[in-house]
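Q: sharing a model that was predicted from the sequence below.
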Amino acid sequence: MIARRADTKARADFATWKMMVKLNGASSLPAEALTFLASYKSLAETMAEAEASEATIELIYKSYYVDMGGTGTAPDIKSMPKDPIVDTSNVMAFKRPSPQPLPAANSSATKARPRLPVALIFICLALIYVGIRYFLLQ
C-alpha cells in the first residue's frame, strides 16, 4: 500500500514539477524538487526523454517510499500498460432526441393571462406616490 501511494505521488509530483518549469515557476519549487529536476536534465542528455522521466520517477519513488515509512528496498511497481485498452463492444452511438411537438397556438393563448403594459404599471405607481404625498403628508 505504501509503495502504490509513493509511486502515485512521485508521478504526480514529477508531472507538476515539469509543468512548473515549463511555466517559468521553477523558483517556487522546493530544493528537493530542484535536485530531482537537475538529475532529470542530466539523464535527458544521455537517454531518451521517456526513459529519463521513468528513471527520475523511480528515484523520486524510492525517496518517497522511505519517507512514508517503507522498510527495506522499495518494491517494483508495475506501471500502466503503454497501449490503451480499447473495447468498442459496448459503445453506443449518440442519437439526437426527436423534437417535441409544439403545443397548439390556440391552447396557449387561452391559458396565458393578459399582461399589463409596463407603462400602465408605472403610471399607477406614480399616482399612488402622488396620492400618498398629497393626502397623507399635507
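A: Noted; the coordinates are in hand.

Q: from here on, contacts and neighbour counts on C-alpha atoms
A: Fine.

Q: return the set of buried residues in the helix or strand harbouring K9.
A: Per DSSP states H and E: K9 is located in helix 2-22. Within helix 2-22, the residues scored as buried using 16 or more other C-alpha atoms under 10 Å are I2, A3, A6, D7, K9, A10, R11, F14, W17, K18.

Q: here's the one I want to compare it with:
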Amino acid sequence: MVHHLLGDLLDETLTRTPHYNYNDADLMGDLISFRNESVQAKMPERVSCMNPVVSTEIMTMEALVDRTMLRQQNATSQKNRFALPLDTSKNIEVLWITCEKGHVGPDDPHGPEGYNWIAKLSKNRIAMRWYDNTVLLLDRKNRSAVP
C-alpha cells in the first residue's frame, strides 16, 4: 500500500522555530510504501524498515500526542495542538511499528523505544509521527502513484 504525503502539521504551542514548516516543500508529495516485508520512503530522513513488526492499540489522538510528542514547558493546555482533521477526543486505532532492521521514523522524545506510531484517521488517511515535533498526514494511493 502506498501513501502520498498530503501535508505536515506542527505543534501550535511550539515556542521555537521548528526544522519543518507547514506543508514543507521538502516533504510534500513524497510517497511512503508500506508492505508486509518493508516500509520505504525517500524523504529528508530516509525511511528504510525491513520486516516491520506492528502492534495495535486503541486510544484517543489527544492521549497519543500527549504520550509521545514533546510538550513545551509553560505551554497552555490545548486539546488539538496539531490541528488534526478529526475529533481528537474519540478513540482511534494506533499502529506501533518497529523494524527488524532499519527504522520507520522517530521513537523519541517519548513512547516505546524503537517504535513509531501511525494513527488511522479514516479508511484512506493516516497520521504518522515525524521528526522535530511534526505529524505527517498521508492519503492512500494506488501502487502506480509517482511523487
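A: Everything's here; your move. Nothing here was measured: the structure is a model prediction, and the numbers come from that model.

Q: TM-score for this pair?
A: Superposed pair, TM-score by TM-score structural alignment, normalised by the length of the first structure: 0.20. Supporting alignment: 62 aligned residues with a C-alpha RMSD of 6.0 Å.

Q: what's the helix holding K9 of the first structure packed up against?
A: helix 31-46, helix 49-67 (3 or more C-alpha pairs under 8 Å, 6 or more residues apart in numbering; DSSP states H and E).

Q: coming back round to it: mind putting the buried residues of helix 2-22 of the first structure in CSV, distance to S42 of the first structure included?
A: Shown next, in CSV, are the buried residues of helix 2-22 of the first structure (distance: C-alpha to C-alpha, whole Å):
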residue, distance to S42 of the first structure
I2, 29
A3, 26
A6, 23
D7, 22
K9, 22
A10, 19
R11, 19
F14, 15
W17, 16
K18, 14
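
Q: dump the residue contacts of the closest residue to T56 of the second structure other than its chain neighbours.
A: Spatial nearest neighbour of T56 of the second structure, excluding adjacent residues (C-alpha to C-alpha, 6 or more residues apart in numbering): L95 at 4.6 Å. L95 of the second structure makes contact with V54, S55, T56, E57, W117, I118, A119, K120, according to C-alpha atoms under 8 Å, 6 or more residues apart in numbering.

Q: who wins on neighbours among those residues?
A: W117 (25 neighbours; other C-alpha atoms under 10 Å).

Q: for it, which non-adjacent residue is closest in space?
A: W96 (4.7 Å).

Q: in what helix or strand does the one you found lie?
A: strand 91-103.

Q: which helix or strand lies directly C-terminal to that strand?
A: In N-to-C order, the element after strand 91-103 of the second structure by DSSP H and E is strand 116-120.

Q: quick one on the thing from earlier: wait, isn't the residue nearest to W117 of the second structure in contact with L64?
A: No: contact criterion C-alpha atoms under 8 Å: W96 of the second structure and L64 do not qualify, at 11.0 Å.
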